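Colleague: just to be clear, the model below is a prediction. Sequence and coordinates:
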Amino acid sequence: MMRLLRVELTRFRARGAVRWTALGLLVVTMLLVFVAFTQARPMPAEEQAQMRALFEDQVDLWEAEGDEWVADCEERQAEDPASDYGCDQMAAPSWEDWVGQTPTFATTGQEQVSALPFAGVAFALLVGASFVAAEISTGAMGLWLTFEPRRSRVYWSKAAAAAIGALPVVLATFLLGVAGIYAVYAAFGRVGDTDATWTTLAHVAGRTLAAAALVALAGAALGAILRHTAAAIGVVAVWFLVVESLVVPQVQPELQRWLLRDNLGAWIFGGSEYAVPVCSITEQGQVCEYVQREITQTQGGLVLLGAVAALTVLAVVLFRRRDVS
């Protein structure tokens, strides 16, 4: 088995599709660094001057008419006690509210960092599916089975090679992305309080690698089941873009608890949330509000593991029984 695994790892690294997909992941990583640059750089002096002038105009307007606005609001509130006009929240403009929070690596930068694990997992899925499906669709798998007829060993060596081979690329691009995003914010003196950030990122990196390995196994299983890379990509795209993003949230929101996307995020980031509408009948008619529900990290890991296991069992059964020549 180890000999087969070494051979498959060599073939995995030699595949052009793997190299091109890795290059695509690198491009995505650099785009995230560029997004961080656009977020981190200070506002040009001319724009700051224009915004300051607009802010001062609003301050002058508030000083001239603010009391009247508050009085009008309180009068409307008195006429309609059942409604909340937010009169107590009316206050003079502040510069901090006007320009927004200063972006830092510890705050805004984590939005770009949080996209890195999903990009790495997508890479693992693509290379896992293409590594198996391409050899079946081209007939190379049938030829390989004449040298190694034990199909279970062949399948597991290929799936393991996809899982192991994807990890260095996923880890390298994650570290490169974090370093690039940090460097951008540091260059503008906007690092922020990172006392707990690095520990969190280390945990995220470890869970991302575990997720990437499992998803690569799922990709290999899809490749064996569907036997064409395009078919595997199409099924994944329809599932995530249509079923998980459109159908389930609209038709049965409570089922979002079991969606792969949300559970993957829960596993990687230590938990996630989804929103469900809770409706009630009032005098004004039906009123709905969205309530946040939590998915724990443990559930996320178990759902991901269960989905991969189910796909893998089906793939092994079909691979052992179907003609692959």
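Modeller: Great, that's in hand. Numbering: from 1, shown residues only.
Colleague: contacts and neighbour counts: CA atoms only from here.
Modeller: OK.
Colleague: secondary structure element holding the closest residue to Val113 other than its chain neighbours?
Modeller: Closest residue in space to Val113, ignoring its immediate chain neighbours: Val178 at 6.2 Å, by CA to CA, 6 or more residues apart in numbering. Under the criterion of DSSP states H and E, Val178 resides in helix 151-187.
Colleague: in that helix, which residues are buried?
Modeller: Within helix 151-187, the residues that count as buried by 16 or more other CA atoms under 10 Å are 154-167, 169-171, 173-178, 180-185.
Colleague: next: stretch 24-38.
Modeller: In stretch 24-38, counting by 16+ other CA under 10 Å, buried: 25-26, 28-30, 32-34, 36-37.
Colleague: ok, the residue nearest the centre of the chain - contacts?
Modeller: Nearest to the geometric centre of the chain sits Phe118, at 4.0 Å (CA atoms, centre = their mean). For Phe118, the contact set (CA atoms under 8 Å, 6 or more residues apart in numbering) is empty.
Colleague: angle of the helix or strand harbouring it against helix 151-187?
Modeller: Element membership for Phe118 (DSSP H and E) is helix 115-137. Put simply, helix 115-137 runs at 150 degrees to helix 151-187, going by axes from the mean of the first three to the mean of the last three CA atoms, to 10 degrees.
Colleague: against that first model, consider the following:
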Amino acid sequence: MSLYRTELRRLAKRRFTRYMSLLGLLVLAAVLVGVFFTNQKIDASQLAKAERQATQDYQSQVRYTEQERVNCEQAKKAGTPNDGRFPDDCADISAPPREVFDARNYLPSTFDFRETFDQTLVPFAAILALVGFVVGASFVGAEWSTGGMMNLLLWRPKRLTVLLTKLAALLTGILAVTLPAAVVWFAGFWGVATFRGSTEKMTSGAWQSFALTGLRGVVLVLVLTTIGFALASLGRHTAMALGGVVAVMVVFQFGLGILLAMASVRWAEAWLLPTYLLAWMMKTVTLQDYQSCNFSYSGECTPQTYDVTWQQSSVLLSVGVVVILGAALWAIRRRDIS
């Protein structure tokens, strides 16, 4: 009997695997439905209504400004104390230009596929990566805690082969859930854009960019699934993986973030893991140093920036997988199975 097929069957029959996968898919479905009902398709009547609303707000602001200028001049003539309410020169009180009241700001939310779809791939990857991490940790952690791993090694004593076959079956199962979910995700949001937004300006380059982002999302799901599996195998219990994540989030994320903020460390976000995970999905995350200024010829203050790229994230993820999975393989080879 093939060990790989046996592990696939065991993974598929585990109730925890089914429930977690179903829960993750339901959350994704809820996101899709929520986006559908919170967006509208913009037509000519809505554009005209938004333009009227923008004009009304501009006229209201003009009337308010004129009244404030009159109040300022009256206060100057009466010698009333200013108390900082009015400027020294009442002529400085003027209404903002008409172009500030852009009609687009008065339109209801609409889903533009080209402009917005790549942002939806971030929660898609995050939710399925969480499912993969927990399922992977439970899949091998339960084997260790119930003694199933020891019984299996009596039948197939090659330790590394057994562990890697379990991992291969796990990744196959996660991939079997992720790939169809990704296809439905693309199709679902195309439908949202068709009925509640716009599918205009889609080019082959845009499709290629979305496909590459989706591919990186799938890779992220597989990477975190592997890490969850390896942590649970290293600690011989599911709690090892889950406890490790809690420790990383509390100590190295929240604690370190607070410490870096208190110390006013430059580019503090560059030391935090979520920045690199987001950069992996979005290709680039630009950090800004608001304590520094580059003054332009117009006198505008522009903060200095630092880019975290997906290439840097790929190095971090690769090192993490190699170190954690390597430690799990070394542990199962060197330690007694008891």
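Modeller: Yep, that arrived. Everything numeric in this text was worked out from a predicted model, so none of it was measured.
Colleague: TM between them?
Modeller: With the length set by TM-score structural alignment, normalised by the length of the first structure, the two chains reach a TM-score of 0.79; 308 aligned residues with a CA RMSD of 3.8 Å.
Colleague: what residue in the second structure is paired with the residue nearest to the centre of the first structure?
Modeller: Counting by TM-score structural alignment, Phe118 of the first structure lines up with Ala126 in the second structure.
Colleague: just Ala307 of the first structure next, same as before
Modeller: With TM-score structural alignment as the criterion, Ala307 of the first structure lines up with Gly320 in the second structure.
Colleague: A helix includes Tyr274 of the first structure, no?
Modeller: No - the assignment for Tyr274 of the first structure, made by DSSP: H, G, I helix; E, B strand; the rest coil, is strand rather than a helix.
Colleague: one step back: how far away is the residue nearest to the centre of the first structure from Pro93 of the first structure?
Modeller: Going from Phe118 of the first structure to Pro93 of the first structure by CA to CA, to the nearest Å gives 39 Å.
Colleague: how many other residues sit next to Leu231 of the second structure?
Modeller: 28 (other CA atoms under 10 Å).
Colleague: find the nearest non-adjacent residue to it, please.
Modeller: Leu231 of the second structure sits nearest to Ala241 (CA to CA, 6+ apart), 4.8 Å away.
Colleague: same check, this time on Thr38 of the second structure
Modeller: Ser109 (7.0 Å).
Colleague: list the contacts for Gln256 of the first structure?
Modeller: Here Gln256 of the first structure is in contact with 244, 248-249, 262, 274 (criterion: CA under 8 Å, 6+ apart).
Colleague: recalculate using a threshold of 10 Å.
Modeller: Taking CA atoms under 10 Å, 6 or more residues apart in numbering, we find Gln256 of the first structure in contact with 244-245, 248-249, 262-263, 273-276, 293, 295.
Colleague: quick one: which of those is nearest Leu5 of the first structure?
Modeller: Distance to Leu5 of the first structure, by CA to CA, is smallest for Asn263 among the contacts of Gln256 of the first structure, at 30.2 Å.
Colleague: and the alignment partner in the second structure of that closest one, how many residues sit next to it?
Modeller: For Asn263 of the first structure, the aligned position in the second structure is Tyr276, judged by TM-score structural alignment. By the criterion of other CA under 10 Å, Tyr276 of the second structure has 26 neighbours.
Colleague: same question for Met202 of the second structure.
Modeller: Neighbours of Met202 of the second structure (other CA under 10 Å): 12.
Colleague: quick one, strands of the first structure?
Modeller: For the first structure, strands defined by DSSP state E occupy the ranges 272-282, 285-295.
Colleague: so which of these is the most surrounded?
Modeller: Mean neighbours per residue, mean count of other CA atoms under 10 Å, is largest over those for strand 272-282, with a mean of 14.
Colleague: that one relative to strand 285-295, how many degrees between them?
Modeller: Going by the same axes, to 10 degrees, strand 272-282 of the first structure makes 160 degrees with strand 285-295.
Colleague: can you give me how far strand 272-282 of the first structure is from the chain middle?
Modeller: Relative to its chain's centre, strand 272-282 of the first structure lies at 23 Å (CA atoms, centre = their mean, to the nearest Å).
Colleague: stretch 2-18 of the second structure now?
Modeller: Centroid separation for stretch 2-18 of the second structure versus its chain: 30 Å, with CA atoms, centre = their mean.
Colleague: do stretch 11-19 of the second structure as well
Modeller: For stretch 11-19 of the second structure - counting by CA atoms, centre = their mean - the centre lies 26 Å from the chain centre.
Colleague: so it corresponds to what in the first structure?
Modeller: Using TM-score structural alignment, stretch 11-19 of the second structure lines up with residues 12-20 of the first structure.
Colleague: could you do stretch 156-167 of the second structure as well?
Modeller: Counting by TM-score structural alignment, stretch 156-167 of the second structure sits on residues 148-159 of the first structure.
Colleague: the residue nearest to Val113 of the first structure touches Glu111, doesn't it?
Modeller: No - contact criterion CA atoms under 10 Å: Val178 of the first structure and Glu111 do not qualify, at 11.2 Å.
Colleague: common neighbours of the two, please.
Modeller: Contacts common to Val178 of the first structure and Glu111, judged by CA under 10 Å, 6+ apart, are 32, 105.
Colleague: that older thread, how about the match of Ala307 of the first structure, what does it touch?
Modeller: By CA under 10 Å, 6+ apart, the contact set of Gly320 of the second structure is 223-224, 227, 314, 326.
Colleague: for those residues, work out which two are farthest apart.
Modeller: Pairwise distances across the contacts of Gly320 of the second structure (CA to CA) peak at 17.5 Å, for the pair Ser314 and Gly326.
Colleague: looking at those two, which is more packed in?
Modeller: Using other CA under 10 Å as the criterion, Ser314 of the second structure and Gly326 rank with Ser314 on top: 17 against 13.
Colleague: excluding its backbone neighbours, what's nearest the more buried one?
Modeller: Nearest to Ser314 of the second structure is Trp280, by CA to CA, 6+ apart, at 7.0 Å.
Colleague: okay, now the one you found: neighbour count?
Modeller: 25.
Colleague: with the one 4 residues further on instead?
Modeller: One way to gauge burial is a neighbour count; for Thr284 of the second structure, by other CA under 10 Å, it gives 19.
Colleague: go on, Val7 of the first structure?
Modeller: There are 14 residues near Val7 of the first structure, going by other CA under 10 Å.
Colleague: so it makes contact with Ala160?
Modeller: No - using CA under 10 Å, Val7 of the first structure and Ala160 do not qualify as a contacting pair, with a distance of 11.5 Å.
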